[in-house]
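Chemist: Sharing a model that was predicted from the sequence below.
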Amino acid sequence: MELVIANSAGFCFGVNNAVKIVFELATKSDHKIYTLGPIIHNDQVVQKLTKHGVTTIDNPEEAVAPAKVVIRAHGVGPKIIEGLKNRGLEVVDASCRYVEKIHSLVNKKYKEGYQIIIAGDKTHPEIIGINGWCDNSAFIIEDEYNVDKLPDIKKKICVVAQTTFIREKWEKIILRLNKRFENVLKFDTICNATDKRQTEAEKISKIVDMVLVIGGNNSSNTNKLYQICKTNCDNTFKIQTADDIPPVDIKKIKKIGITAGASTPDWVIKEVIHKMSELDRQDMEMSFADAFESSLVTLTTGQITKGKIIGYNNNEVFIDMGYKSDGIIPMQEFSDDPDFNPEKSLKVGDEIDVFVVRVNDGEGNVLLSKKRVDAVKGLEVIERAYENKQPVKVKITEKVNGGVIGNASGVRVFIPASQISDRFVKDLSEFVKQVLQVEIIELNKQKRKVVGSARILIEKNKEAASSLIWDSIEIGKTYKGQVKSLMDFGAFVDIGGVDGLVHLSELSWNKIRHPSEVVKVGDEIIVSVLDFDKEKKRISLGYKKQSDNPWIKAAEKYQVGNVVSGKVVRLVPFGAFVELEEGIDGLVHISQISSVRLGKPGDALKVGQQVDAKIIEFDTESKKISLSIKEVNPIDPEGAKKEESIPAAEVEELPNEHVEEMTNTIGESIKE
């Protein structure tokens, strides 16, 4: 058996320096020594330091002065350092020099007005520390898909990366950022040592039969090495110490690759190499593999057990259950959620419950299902909700004949078309991907039949809201409502469980023929109560605002004696209506058009003609403006004689039956 050991395996410069600093302080300093977080993600090293009196704290407030607090290689934000010093603690900064450069770069560009974007794991201490140098204002993205979820950024952009970030992901992110934004300034801050370690691991994993990746469970760079190697070699295992080495069939495994994360000390690596070398020389009655297999758990079809996620791709999730073979969950057996995203939802190392479908899928693997476990647990949740009449959340996944199908806690729920809303729904596809609150109205555990109703809850909520409205309604009260339907005579508005009518005349100060000229179904508008009848359950609402009344504004704008310009919009037997502006018309009596007697206004004017006229009367209350063209520039028919002018005594007052028409309010029709 041949061992291929990565040259770059083990401590990087930054980690080695941090560990060295802490060990020296532990042996020489008279003060209490704290490390803010584990100095490295390696339990063996942390345990050794603990024996030397070093205390690991997660919160700066846990440190008690007088003492020294060591900042680990990941680094922290400036406010944390300042806070420690203000409390009388001595800060020993062991931040990696590469990380310090990122801190300086981010701080400088932030002060220059750049929007900072960091590529990396938002929960990682290094990322949290970097973000502190731009007042925690950075956008943190883990892959290229997160770029599309960023808001529109108008500033210049500066993007940096976590030192242990996978280069392939970094390049995809940069490509996507450049496509979406302009002025993207990128700084490749992936550590050279990390880059080298990942490249070397990739090469080794392609030429060996088995790979051992040594490092702590919480080590980010170790997990990334594992992902890279697992892609090229199925027999890739992540171990912390030599005791974790899996069984090796030395008859089949001829070449083994060994690499290690940046937080793995040399002595741990040497122990692993020594044990693998010893394994090659073993000649015992029972092989190492047989001995290991005898300690494995047993599995049976239909069993529910626990396992850890050790990897995944687009089609499958790989599970370690302590069995001789890994378990495989086909992606379609992991979740029913159509929006399920493996990159966001799956995390290597997470423990989950799985259902054993087959112990051997034909290729030596255990076929598993997570959906079946969810269904068993979910059915218990559904049963309690059914018995207690409690609502449950259902995510609609598809439209079927007669209704829709949704998922609630891993259980399929059917919602009939008649129960999906309190109104008729023509196209049920509008509910797909929506999350509805429903009440379970039918449950058959044997047939696994579950029926839900959203309508019942909607009606209950509306009834409660309706009672609240009728108990507190009063004239003049305003509500925020939603337009539910439009009729020729007005719009019906839901003001919170109760519908009220906004009449056509109350929608606008201008003349409109249909409500759709002002509002549309679904609009949210502010309305006020004009009148109501509790017995008949009727509410009259107003939408137009008094402040928008054009006659109020006209009173400020137009004065008696002003000469104004307008367009002739209508001719009637007793005169002509002239539009001064939208919603404001004035009347020119037939006697005020020409200096001669006219048989009809049309002898001198035509619709659409622009004229100048003088305001001779303005009545705001009755919305009436009287105009005179004659006093500005009389319009005489061609060939008319001056002696035909009307004697003043013969000018009659406007007949009473035309007074209402003369007011010409904004939306009223003129009746001849």
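Modeler: Looks like it arrived, so ask away. Nothing here was measured: the structure is a model prediction, and the numbers come from that model. Residues are numbered from 1 along each chain as shown.
Chemist: going forward, measure contacts and count neighbours with C-alpha atoms only.
Modeler: OK.
Chemist: what number of residues lie near Met284?
Modeler: 7 (other Cα atoms under 10 Å).
Chemist: ok, now how distant is it from Leu49?
Modeler: Using Cα to Cα, to the nearest Å, Met284 is found at 38 Å from Leu49.
Chemist: swap in Glu474?
Modeler: From Glu474 to Leu49 the distance is 73 Å (Cα to Cα).
Chemist: neighbour-wise, which of those two wins?
Modeler: Under the criterion of other Cα under 10 Å, the comparison of Glu474 against Leu49 puts Leu49 first, with 21 against 14.
Chemist: Included below, for side-by-side comparison, is a second structure:
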Amino acid sequence: MKLILAQSAGFCYGVRRAVELAEETAAQGTPCVMLGSIIHNRDVIDHLASQGLVSVDRPEQVPDGSAVIIRSHGESRAVHEGLKARGVRILDATCPNVTRIHQIVAQAEERGRQPVIIGTPDHPEVTAIAGWCRHPVVLAGEEELDIWLSQAPERREFPLTFVSQTTSTRKIWDGCVKKAKKECTNAEFFDTICGATSKRQGEARQLAEKCGMMVVIGDRKSSNTKRLAELCREVCPDVRLIERAEDLDLTHIPQTETIGITAGASTPAWIIKEVYNKMSDEIMEIEKSFAELLEESIKPINNGDKVTGTVVAITPTEIQVELGIKYPGYIPLSELSDDPNVKPEDVVKVGDEIESYVMLVSDRDCLVKLSKKRLDMVKGWEEIEAAKENETVVEGFVTEDNKGGVVVSVKGIRVFVPASQTGLPRETPMSELLKKKVRLVITEVNRARRRVVGSISKVTRAERAAAAEKVWAEIEEGKRYTGTVKSLTSYGAFVDIGGVDGMVHISELSWSRIKHPSEVVKVGDTVEVYVISADKEKKKISLGMKDHSQEPWTVFTSTYQVGDVANVRIVKLMTFGAFAEVVPGVDGLIHISQIADHRIEKPGDVLAEGDKVDVKITDIDMENKKISLSIRALLEAPAAEEEPESEPQE
């Protein structure tokens, strides 16, 4: 037979942190009590009691002038405030993962949202989380969620914030999330299942699948331990839940090649060792000694080390990493990538192995702060030097700007780009490039001084030259391009069609009569143009924008005929009359005699450019494409249509 101990068996970092805090306090001789059992293990509680740390059940029982240890499961906001009001010194051993849930639900209520806690309602951790809300909702699982939603259908429209008890199973949480996403219209989800718990449960189940017998060690009151046993029973025929070595009956061991051992997060190492040693006396082959496994679990790491771990959870602010040691690791989002817009799920996924740099080992918080970005930076120097040597193009994000230029982060390395090499026009502020992704070449590297200089404009010029060469090779009359308006003059607009600028004459911008190109386009606009002519020798391109499928005279003749009334815009005043635009590109003449029903000296006495007036179309010269219009005809029409009064009868 082979005896295998699960790698993640025993204290999690939150429990270890709480126990170490209690032991340190007891060693100092500070008057102190524990509020409730700081962890779910009576042997540990008895051990602490023997050191002078007693437990009290209620906050009122904490003696005045004494310190109090808050258990790893946490306590409500009211308990914290009540103890502080009495001047009691609080030693908070709440698991950092649980503290984070307190913050999530409290902030959710501040934003007008309804916190929904998925977990065992009477579990002390859940009770504490609920104590940070004014109106919490606690549900054990998917079935309870369904009942709660059906009791008041309008709840499906509520702004809901879902969190999970840290020791809940992935199956329960995923079921609730799936149902809520399907039925609720305004829900947000925070996956607060502890990464260490999730990994422990996964390891236990995988080990149980290949074992004929599983031994689960832990306090029977521990929710974490009971979950482990439940998961193991799903795949293993013989699962035994025990609290200590003397509970294990080895007289009836099944005929199996492998027996597995795991332990809940509140089970101390010395109890696991007792069970392991008792069983090893009956087993012919031991995979690893308990001492070796324990040594691996507490292997120290130091600031500056390079470590490899497994991603166990991803949140909007950090990546949680299991390092296989006594402390978990986390990578803040700011230390994941030098891309300021990066989303964690675009870089890593749960289950991925990730290599990172140790920034800080915190024994107080039982955490290891990691950085992938800084490790990338170390590798980045080699790539930067190679890019300079080979003159290759690299990519980065602009992180800073000043009068002298901009700073680009490339592989975590700061690269300075002088203003003259940014490619921006002289008067354009450098801030235009902030947080943008740019392509550049490295022009100078001094690793000793940590100085790197680059050029964006060199890449831009080279790419523009290559694009221009392609345009000139393929250009022909009538070919269409999508371009960008680069500049305007009084006579037209210059448009970049991909490395080459062409000019759209003012007459080719619109069928309507315009005085300046700015009436139709502005710098930076994306426009559709076509080639009117291209002189490859002189490198000149004439472009057009007008839609020739909408030829103005055809549009006019298909819309109007003699006798119709049209609303027109006065575009030009002459001594003999006024020209008016009937449709874009087609003007008609209102002779001075047709402007009013009385004599006028000049058209400007009645009309102004830009006026819109109703006119009657009195004549259309199809051959010469001329139109005669009249305002007077509309003024006289009512009088002409009046019936003459009849002669009175004698």
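Modeler: Thanks, I have the structure now. It should be emphasised that the depicted structure is a prediction, and the values quoted were computed from it without experimental measurement.
Chemist: What helix or strand is Arg300 of structure 2 located in?
Modeler: That one is not Arg; residue 300 of structure 2 is Pro. According to DSSP states H and E, Pro300 of structure 2 maps onto no helix or strand at all.
Chemist: How much space separates it from Lys369 of structure 2?
Modeler: From Pro300 of structure 2 across to Lys369 of structure 2, the span is 14 Å (Cα to Cα).
Chemist: what about these two, which has more around it?
Modeler: Between Pro300 of structure 2 and Lys369, Lys369 has the larger neighbour count (other Cα under 10 Å), namely 20 against 11.
Chemist: Output the contacting helices and strands for whichever helix or strand the more buried one is part of.
Modeler: Counting by DSSP H and E, the element that carries Lys369 of structure 2 is strand 367-371. The helices and strands touching strand 367-371 of structure 2, judged by 3 or more Cα pairs under 8 Å, 6 or more residues apart in numbering; DSSP states H and E, are strand 329-332, strand 353-362.
Chemist: What span of structure 1 is the helix or strand following that strand aligned with?
Modeler: Following strand 367-371 of structure 2 in sequence order, the next helix or strand is helix 372-390 (DSSP H and E). Mapping helix 372-390 of structure 2 onto structure 1 (TM-score structural alignment) gives residues 370-388.
Chemist: Would you mind listing the buried residues in the matching stretch?
Modeler: 370-375, 378-379, 381-383, 386 (16 or more other Cα atoms under 10 Å).
Chemist: Format the residues you listed as JSON lines; extra columns: distance to Asn314 of structure 1.
Modeler: As requested, those are exported to JSON lines (distance: Cα to Cα, whole Å):
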{"residue": "Lys370", "distance to Asn314 of structure 1": "16"}
{"residue": "Lys371", "distance to Asn314 of structure 1": "17"}
{"residue": "Arg372", "distance to Asn314 of structure 1": "20"}
{"residue": "Val373", "distance to Asn314 of structure 1": "21"}
{"residue": "Asp374", "distance to Asn314 of structure 1": "21"}
{"residue": "Ala375", "distance to Asn314 of structure 1": "23"}
{"residue": "Gly378", "distance to Asn314 of structure 1": "26"}
{"residue": "Leu379", "distance to Asn314 of structure 1": "28"}
{"residue": "Val381", "distance to Asn314 of structure 1": "30"}
{"residue": "Ile382", "distance to Asn314 of structure 1": "31"}
{"residue": "Glu383", "distance to Asn314 of structure 1": "34"}
{"residue": "Tyr386", "distance to Asn314 of structure 1": "36"}
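Chemist: quick check, nearest of those residues to Gly599 of structure 1?
Modeler: Tyr386 (83.8 Å; Cα to Cα).
Chemist: thought the closest one was touching Lys445?
Modeler: No. Look at Tyr386 of structure 1 against Lys445 with Cα atoms under 8 Å: they stay out of range, at 11.6 Å.
Chemist: mind listing the helices for the stretch 1-150 of structure 1?
Modeler: Using DSSP state H, counting those that start in this stretch, the helices of the stretch 1-150 of structure 1 run over residues 13-28, 43-51, 78-86, 97-111, 125-131.
Chemist: most neighbours per residue, which of the ones you listed?
Modeler: Neighbour counts (mean count of other Cα atoms under 10 Å) averaged over each of these peak at helix 125-131, with a mean of 22.
Chemist: what's that one aligned against in structure 2?
Modeler: Across structure 2, nothing matches helix 125-131 of structure 1 (TM-score structural alignment).
Chemist: what residues are up against the closest residue to Glu318 of structure 2 other than its chain neighbours?
Modeler: Using Cα to Cα, 6 or more residues apart in numbering and skipping the chain neighbours, the partner closest in space to Glu318 of structure 2 is Pro332 (4.4 Å). Shown in contact with Pro332 of structure 2 (Cα atoms under 8 Å, 6 or more residues apart in numbering): 317-319, 369-371.
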